[in-house]
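1. the sequence and its predicted three-dimensional model are supplied below.
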Amino acid sequence: MTRKTDMTVVVTGASGRTGSRVARAAQAAGLTVRPATRAQGFDWADRSTWAQALRGADAAYLVHPGDVGSAAATRAVGLLAHEAVSLGVRRLVLLSARGEEQARPTEEALRESAADWTVVQAAWFMQNFSEGPLVEGLRLGGELVFPGGEVREPFIDVRDIADVVVAVLLAGDRYVGKAVDVSGPRLLTFGEAVAEIAKATGRELTYKPVPPRAYGEYLAGLGVPDEEVELLVEVFETLLDGRNSHLSDGVQRVLGREPRDFADFAAQAAAAGTWRA
């Protein structure tokens, strides 16, 4: 039987926000990481590229490049999970979204694959403020325009997500067949989060809440496909309704420590020049 520390882990999205951290955390734990990105010939949209990435591995971390609640994610995760199991890769960990009802079909597609599955249901990423589409508004315009209203969110550092994923993989069967709900240590509104970033950077930064539909029009203007815009508007209208305004103890249970705090994230990202104009 493969020893846990001899595990080869396929990491999809290994150049992305969570995958890059999962890859680093897995390597630090002594696991062998097999990046599955387009640069390595893997493409979620091309099934012919999957077997080469999966064959001979022991486990895989699955993060779909689109929203986990999309029909494309549901189909791709289900198909890839079945293929992984057929190739002997039974241990699969899926990144999903905490409180997102649209994500449940994708989680179900994983469960139906007969894999030894774990779902990590994560709160809103702290790194959404420092990487991806939201950072440019803060960096260049000093303003975050977003449909978060005044809802309070338990923002989580993606490094904690990565540490949980690796710990789950190293824990044998302990988390097989389970969903692990992970959040940060405290609740903040989007406005309060921007205020903490402003304090860390010494800049005047503001938050402008807008209705989800207006934000969808903004995304459409950026060239986001209509189908994706409609899904995101639906997600924002439901996910940001306060359903996630509570803390969970997944990080503490899996890692035996407290999750990283938003102020520490902001200070580190500011020191790296993330929001420097």
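-> Right, received. Where do you want to start? Residues are numbered from 1 along each chain as shown.
2. when you work out contacts or count neighbours from here on, use the C-alpha atoms and nothing else.
-> Noted.
3. which helix in the protein has the most residues?
-> The longest helix of the chain (DSSP state H) is helix 71-86.
4. from the chain's centroid, how far away is that helix?
-> Computed by C-alpha atoms, centre = their mean, to the nearest Å, the separation of helix 71-86 from the middle of its chain amounts to 18 Å.
5. touching the following helix or strand past it from outside, list them.
-> Downstream of helix 71-86, the next assigned helix or strand under DSSP states H and E is strand 91-97. Contact partners of strand 91-97, identified using C-alpha atoms under 8 Å, 6 or more residues apart in numbering, comprise 58-63, 68, 81, 103, 107, 110, 115-124, 165, 169.
6. T8 against L31, yeah?
-> Yes. If you go by C-alpha atoms under 8 Å, T8 and L31 touch, sitting 6.1 Å apart.
7. so F155 sits against Q127, correct?
-> No. F155 is beyond contact range of Q127, at 9.1 Å (criterion: C-alpha under 8 Å).
8. comparing the two, which residue is more hemmed in?
-> F155 (28 against 21; other C-alpha atoms under 10 Å).
9. how much space between the more buried one and R257?
-> Distance from F155 to R257, counting by C-alpha to C-alpha, to the nearest Å: 16 Å.
10. got another one to weigh against that:
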Amino acid sequence: MSTRTQNTAPTLVIGGTGKTGRRVVERLRGLGRAARVGSRGGDIPFVWEDESTWAAALDGAGAAYVTYYPDLAFPGAKEAIGRFAAFAVERGVRRLVLLSGRGEENAVASEDALKASGCDWTVVRANWFNQNFSESFFLDPVRSGELALPTGDAVEPFVDADDIADVVVAALTDDRHIGKTYELSGPRLLGFTDIARELSAVTGRTITYIPVGVDDYRAALRELGEPEEFADLFDLIVDGRNASLVHGVREVLGREPKDFADYAKEAAATGVWDA
């Protein structure tokens, strides 16, 4: 029989205002558990690049949900994750749940660095999020009606941030998940032409997908002042390494993951894509 973690100490949620972090905070508080938002603008700030912020953020915490911005694939992530995990364990915060990326070699290096701390770990590897289209870097392109991306005809089983948050909260609150790695995807493989069609249907507007070259996309990122390394993340889609369904959502939660069509309908109803 599983032992549930009966810990009244707060859980530090790094990136607690982000796509998955915000949802994890809401769910923990909904269960009557204390959640501490770890973000630059938080009451107790947490900044990855400023290690002097780590001690106060971890003070008195019982567990932490670890998300790394901008992505575990970026240079320096592995080292930062390793230092943070060791620092947390030294301070008695042993229970760490890491958000990782499916099919990312650099992310696996960060997973290994976290585990090397001797913590009680769970790794949650996710595909690209549905919410990238409504809360992140694809939002403005959807509003403008034009998704110009270096993804060719590639397909991806986009996963919903609500499903990720539900899995993370299960991992944080039930000791059965210690030492487990869960891979999460949505229930369907979708190309960006399919995405544009589904978004057009729910918004009542014409949204078009335009394949572009990776060099053109890099130039566009430069112009927007975004890190060019974001372009490298598209390799995860283009080379087909994640073009298959995985079943972590069902494994942890005993239900099917949310479909993109249901996500799109709900997001459209909020007015987020109104031009």
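-> Looks like it came in fine. As the structure is a prediction and not an experimental result, all values here were calculated from the model.
11. would you pull the TM-score for this pair?
-> Comparison of the two superposed chains (TM-score structural alignment, normalised by the length of structure 2) gives a TM-score of 0.94, and 271 aligned residues with a C-alpha RMSD of 1.6 Å.
12. just give me the mean distance for the longest helix of structure 1 relative to structure 2.
-> Superposed on structure 2, helix 71-86 of structure 1 shows a mean distance of 1.1 Å to its aligned residues (mean C-alpha distance after the TM-score superposition for structure 1).
13. Provide the aligned range in structure 2 for that helix.
-> Under TM-score structural alignment, the counterpart of helix 71-86 of structure 1 in structure 2 spans residues 75-90.
14. what lines up with Y218 of structure 1 in structure 2?
-> Looks like Y218 of structure 1 aligns to A220 there (TM-score structural alignment).
15. could you confirm its match falls within a strand?
-> No. Counting by DSSP: H, G, I helix; E, B strand; the rest coil, A220 of structure 2 falls outside a strand, being helix.
16. residue ranges for the strands of the stretch 151-275 of structure 2, please.
-> Applying DSSP state E, counting those that start in this stretch to the stretch 151-275 of structure 2 gives strands spanning 155-156, 180-184, 190-191, 208-211.
17. point out the most buried one among these.
-> Of all these, strand 155-156 carries the top mean neighbour count, a mean of 23, counting by mean count of other C-alpha atoms under 10 Å.
18. all helices for the stretch 1-150 of structure 2, in order.
-> Taking DSSP state H, counting those that start in this stretch as the criterion, the stretch 1-150 of structure 2 carries its helices at 19-30, 54-58, 77-90, 105-115, 139-144.
19. output the ones you listed as TSV; include the columns distance to L245 of structure 2 and mean neighbour count.
-> Below are these laid out as TSV (distance: least, C-alpha to C-alpha, whole Å; neighbours: other C-alpha atoms under 10 Å):
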stretch	distance to L245 of structure 2	mean neighbour count
helix 19-30	20	20
helix 54-58	36	19
helix 77-90	27	19
helix 105-115	19	20
helix 139-144	25	18
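20. could you dump these into a markdown table and include distance to R40 of structure 2?
-> Output for the helices of the stretch 1-150 of structure 2, formatted as a markdown table (distance: least, C-alpha to C-alpha, whole Å):
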| stretch | distance to R40 of structure 2 |
| --- | --- |
| helix 19-30 | 13 |
| helix 54-58 | 11 |
| helix 77-90 | 16 |
| helix 105-115 | 22 |
| helix 139-144 | 23 |
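21. what about the match of Y218 of structure 1, distance to T193 of structure 2?
-> Distance of A220 of structure 2 to T193 of structure 2, computed by C-alpha to C-alpha: 21 Å.
22. looking at the two, which one has more neighbours?
-> Neighbours were counted for A220 of structure 2 and for T193 using other C-alpha under 10 Å; T193 has more, 19 against 15.
23. which residue in structure 1 aligns with the more buried one?
-> Taking TM-score structural alignment, T193 of structure 2 has G191 as its aligned residue in structure 1.
24. I197 is in contact with that match, correct?
-> No. G191 of structure 1 lies out of contact with I197 (C-alpha under 8 Å); the separation is 9.9 Å.
25. before we move on, back to that, with respect to A264 of structure 2, which of the helices of the stretch 1-150 of structure 2 lies nearest?
-> The minimum distance between A264 of structure 2 and these falls on helix 139-144, with 11.7 Å, by C-alpha to C-alpha.
26. for the nearest residue to T122 of structure 2 once chain neighbours are set aside, grab the count of nearby residues.
-> Spatially, and ignoring its direct neighbours in sequence, T122 of structure 2 is nearest to V97 (4.8 Å; C-alpha to C-alpha, 6 or more residues apart in numbering). Using other C-alpha under 10 Å, V97 of structure 2 has 28 other residues around it.
27. and the match of T193 of structure 2, how close does it get to E153 of structure 1?
-> Distance, G191 of structure 1 to E153 of structure 1, by C-alpha to C-alpha: 11 Å.
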